[in-house]
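>>> Predicted model, plus sequence, below.
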Amino acid sequence: MLKKSIGALLISTALFSCQKNSGEGTVKEPVGWEMMNTPVKASLRGLSPVTEDIIWSSGSGGTWLKSLDGGQTWTHGIVDSLDSVDFRSIYAFDAEQAIVVSAGQPAVIYKTEDGGQTWTKKHQEPADAFLDGISFADEDRGYVFGDPVEGRWTILETKDQGENWSLIDSLPLAESGEAGFAASASSLLALDDELWLGSGGTVSNLYYSPNRGKTWEKWKSNLAQGNPSRGIFSITHVGNGEIIAVGGDYTQEKEITGNAGLFLIPDQEWLQPTSPPAGYRSAVAYFSHYHWVIATGPSGSDFSTDGGKNWTLFSSEGYHAVSRAHSGGAIWASGADGKIGRLKY
């Protein structure tokens, strides 16, 4: 099942190597975060930067906010007057169109097409649903996943930019006590026809589908697991045959045991970092411009220059989410009390 993925990754590896040898830039490491002044105090776990200038975020109290000038000024509001709903997932297409997804009840998906002025409900799941994250494979096709219901993961698909949503035909089985995390809405990854999903709880697994969810494989992860606060919280793909996962135990913010892992796709095995991040990490993103992997969590932010094998703390500033702009030119982070930052280097 991994033949297609391996072939694509060999190409990616070659491109990655060429880029590394191109001599691009002289920057060696990030130096911290440039803090932005935002007009909200919400906990912001939804984050979707489109370019260096266009950034969307969402979070508690039904909050959404947007900047069109690189974080200098912001517009904001409440999604459809739902001021008690936590919108932990967001995906923005451009300055006008974005999708938000709630965590908890009601389990709803909303879309705006006028820059946030109005929001229209596009989908609602039953009362036993809890939605955890969102990922788009291309401009039209995206996925939202949620905790297991009746023993199977909830995975919704859209093929028309979020206008319509439906469950995929083959929902993978979950183990007893297994769940997802909505801490950064980034433990689901859609890459072309492939889907990757990281879990936690009584067991932490990495799920993989090569064909848009028609068939599935899974591998037990090497991250912390065994109770509801532990597992994989975020995953990213660095283009050299690896999936990088971060997480740990959110009740132990500075614990370094079992907070990161590297899954070698061709070998189908996990590697433990030699030097792990400096604590529980809720989010991870790959910054291809400098070949850095950036991880963040409540106790600080780390980076890796070798694909997640060794991590270095570069800031004590903690965030919930981290994301690369769709255009690839910037890394943004969002967190508690309306905090948003841009990576400085």
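Happy to help now that I have it. Just so it is clear, the structure is predicted and the values come from calculations on it, not from any experiment. Residues are numbered from 1 along each chain as shown.
>>> going forward, measure contacts and count neighbours with C-alpha atoms only.
OK.
>>> element containing the nearest residue to residue 182 once chain neighbours are set aside?
In space, and not counting its chain neighbours, residue 182 is closest to residue 132: 4.3 Å by C-alpha to C-alpha, 6 or more residues apart in numbering. Assigned by DSSP states H and E, residue 132 belongs to strand 131-136.
>>> in that strand, what counts as buried?
Within strand 131-136, the residues that qualify as buried by neighbour count (16 or more other C-alpha atoms under 10 Å) are 131-136.
>>> again, but for stretch 182-201
Buried, per 16+ other C-alpha under 10 Å, within stretch 182-201: 182-190, 194-201.
>>> Ok, stretch 80-96 next?
For stretch 80-96, burial by neighbour count (16+ other C-alpha under 10 Å) applies to 85-95.
>>> Next: stretch 117-131.
119, 121, 123-125, 129-131.
>>> Please tell me how far residue 276 sits from residue 186.
Between residue 276 and residue 186 the distance is 20 Å, computed by C-alpha to C-alpha, to the nearest Å.
>>> Can you list the neighbours in contact with the lengthiest strand in the chain?
If you go by DSSP state E, the chain has its longest strand at strand 227-237. With contact meaning C-alpha atoms under 8 Å, 6 or more residues apart in numbering, strand 227-237 is reached by 177-189, 197-205, 223-225, 243-251, 281-286.
>>> Included below, for side-by-side comparison, is a second structure:
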Amino acid sequence: MRFLFILLAALTLISCNSKPEVEFNSVEITPVFIDSLSIRAIQPLDENRVWFAADQGKVGLIDGDIPKLAVIKYEDTLLHFRSIASTNEAVFVLSIANPAVLYKIGFDGKEATNIEEVYSEKNENVFYDSMKFWNDMEGIAIGDPTADCMSVIITRDGGNTWQKLSCENLPKVEKGEAAFAASNSNIAIFGDNAWIATGGKKARIMHTSDKGETWEVYKTPIIQGKAMTGIYSVDFLDEKNGVIFGGNWEDKKFNEGNKAITKDGGKTWKLIANGKEPGYRSSVKYVPGTRGQGLVAVGSPGISFSGDGGKNWKELSQVGFFAIEFVNDSVAFASGNKRISKLVFKK
């Protein structure tokens, strides 16, 4: 009887601690917007609506099958946007290159109400890559170095004003270390934390646990040393568990040192599926509701899926995308060259 009790207790413990695998066998891809644009920044609202920011100065809301578009000019220049983020009252878009210009677009839940410039920066080296919000008041955007640290700007008032952090308060970068504006996903947010992924000369993770007040930097085993190598995307499930993905943009099939996970908040990283498919990918996300077991990574070579936390992967499609953002546990939006599509993952 005592043996039976111990056995039952052990089985109960195993069942509570085990993480069931999730399985997707296919993905249905439905285009929702087609235009002559490079679209690397998307922000879904629900299964039918998604904001995007692109080149040629174009920003828009795809509402079902209705595109609501705007063209933003800075003086006589059509800006190229690769960063987007939202709060309950506004959407924010940030341009790459010089000058960097950040706009706040008022949104009443159905329509854009106004467009306002809230930050600009002129420097021959300025190049912003990604933007996220912790909450409706506090947000962060990151960019390539203009001095000896990554460029980091922060808002504490709902995006009305932004301040650039001094290099005195940030980790120093090595020459040739920067970030990739590939998918608006080299910042991950959870709680008060933010993780920033770098690439090029070094592939590292910058981490703040207090919304940008203090910073640490951690090494990773991701391929690095060349201009187009490094981490292209980072996502975190909680304060401890995260994933990074990237590789070598100039050798997209190369699949060594391009994907890793952490279980200690980014301090240490372990390569996953090393030397196995997939190779280069520009955006990786945990599948909601799968307790960290489901992962989807997209890039120009296609869509890849793991149902066991990244140990094993399979190709779901060779249709290429730059970025992916999930709406729920089976629906996501993805953006790429000349299109935005809705992705429905199926078991």
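Alright, I've got the coordinates. Since this is a predicted model, take the numbers as computed values, not measurements.
>>> contacting residues around the residue sitting nearest the centre point of the first structure?
Nearest to the mean C-alpha position of the first structure, counting by C-alpha atoms, centre = their mean, stands residue 186 at 2.0 Å. The contact partners of residue 186 of the first structure, taken as C-alpha under 8 Å, 6+ apart, are 133-135, 233-235, 283.
>>> neighbours around the aligned partner of residue 65 of the first structure in the second structure, how many?
Alignment note (TM-score structural alignment): residue 65 of the first structure maps to residue 60 of the second structure. A count of nearby residues for residue 60 of the second structure, using other C-alpha atoms under 10 Å, gives 17.
>>> Going along the chain, name the helices of the second structure.
Assigned helices in the second structure, in chain order: 2-17 (criterion: DSSP state H).
>>> Have a look at it and report its longest strand.
Max-length strand for the second structure by DSSP E is strand 26-44.
>>> now the angle from that strand to strand 128-133?
90 degrees (axes from the mean of the first three to the mean of the last three C-alpha atoms, to 10 degrees).
>>> Tell me roughly how far strand 26-44 of the second structure lies from the first structure on average.
Overlaying the first structure shows strand 26-44 of the second structure at a mean distance of 1.6 Å from the equivalent residues (mean C-alpha distance after the TM-score superposition for the first structure).
>>> and that strand, which residues are buried?
Within strand 26-44 of the second structure, the residues that qualify as buried are 27, 29, 32-33, 37-44, counting by 16+ other C-alpha under 10 Å.
>>> Tell me which other helices or strands it touches.
For strand 26-44 of the second structure, the helices and strands in contact under the criterion 3 or more C-alpha pairs under 8 Å, 6 or more residues apart in numbering; DSSP states H and E are strand 49-54, strand 81-86, strand 314-317, strand 323-326, strand 331-346.
>>> quick one, which of these is nearest to residue 146 of the second structure?
Smallest distance to residue 146 of the second structure across those (C-alpha to C-alpha): 18.1 Å, for strand 81-86.
>>> counterpart of the closest one in the first structure, which residues?
With TM-score structural alignment applied, strand 81-86 of the second structure matches the range 87-92 in the first structure.
>>> same thing with stretch 297-308 of the second structure?
The aligned range for stretch 297-308 of the second structure is 295-306, by TM-score structural alignment.
>>> can you pull out the strands in the stretch 101-250 of the second structure?
In the stretch 101-250 of the second structure, the strands defined using DSSP state E, counting those that start in this stretch lie at 112-121, 128-133, 139-143, 151-155, 163-164, 177-178, 187-190, 193-197, 199-200, 204-208, 216-219, 229-236, 242-248.
>>> Present those as JSON lines; the columns should include distance to residue 341 of the second structure.
Shown next, in JSON lines, are the strands of the stretch 101-250 of the second structure (distance: least, C-alpha to C-alpha, whole Å):
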{"stretch": "strand 112-121", "distance to residue 341 of the second structure": "22"}
{"stretch": "strand 128-133", "distance to residue 341 of the second structure": "21"}
{"stretch": "strand 139-143", "distance to residue 341 of the second structure": "25"}
{"stretch": "strand 151-155", "distance to residue 341 of the second structure": "31"}
{"stretch": "strand 163-164", "distance to residue 341 of the second structure": "35"}
{"stretch": "strand 177-178", "distance to residue 341 of the second structure": "29"}
{"stretch": "strand 187-190", "distance to residue 341 of the second structure": "23"}
{"stretch": "strand 193-197", "distance to residue 341 of the second structure": "26"}
{"stretch": "strand 199-200", "distance to residue 341 of the second structure": "28"}
{"stretch": "strand 204-208", "distance to residue 341 of the second structure": "30"}
{"stretch": "strand 216-219", "distance to residue 341 of the second structure": "35"}
{"stretch": "strand 229-236", "distance to residue 341 of the second structure": "20"}
{"stretch": "strand 242-248", "distance to residue 341 of the second structure": "22"}
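>>> Figure out which of these is closest to residue 19 of the second structure.
Comparing the strands of the stretch 101-250 of the second structure by C-alpha to C-alpha, strand 242-248 comes nearest, at 15.9 Å.
>>> Check the mean deviation of the closest one from the first structure.
Looks like 0.7 Å for strand 242-248 of the second structure (mean C-alpha distance after the TM-score superposition for the first structure).
>>> And the contacts of that strand?
Under C-alpha under 8 Å, 6+ apart, the answer for strand 242-248 of the second structure is 197, 222-223, 228-236, 254-263, 265-266, 279-284, 297.
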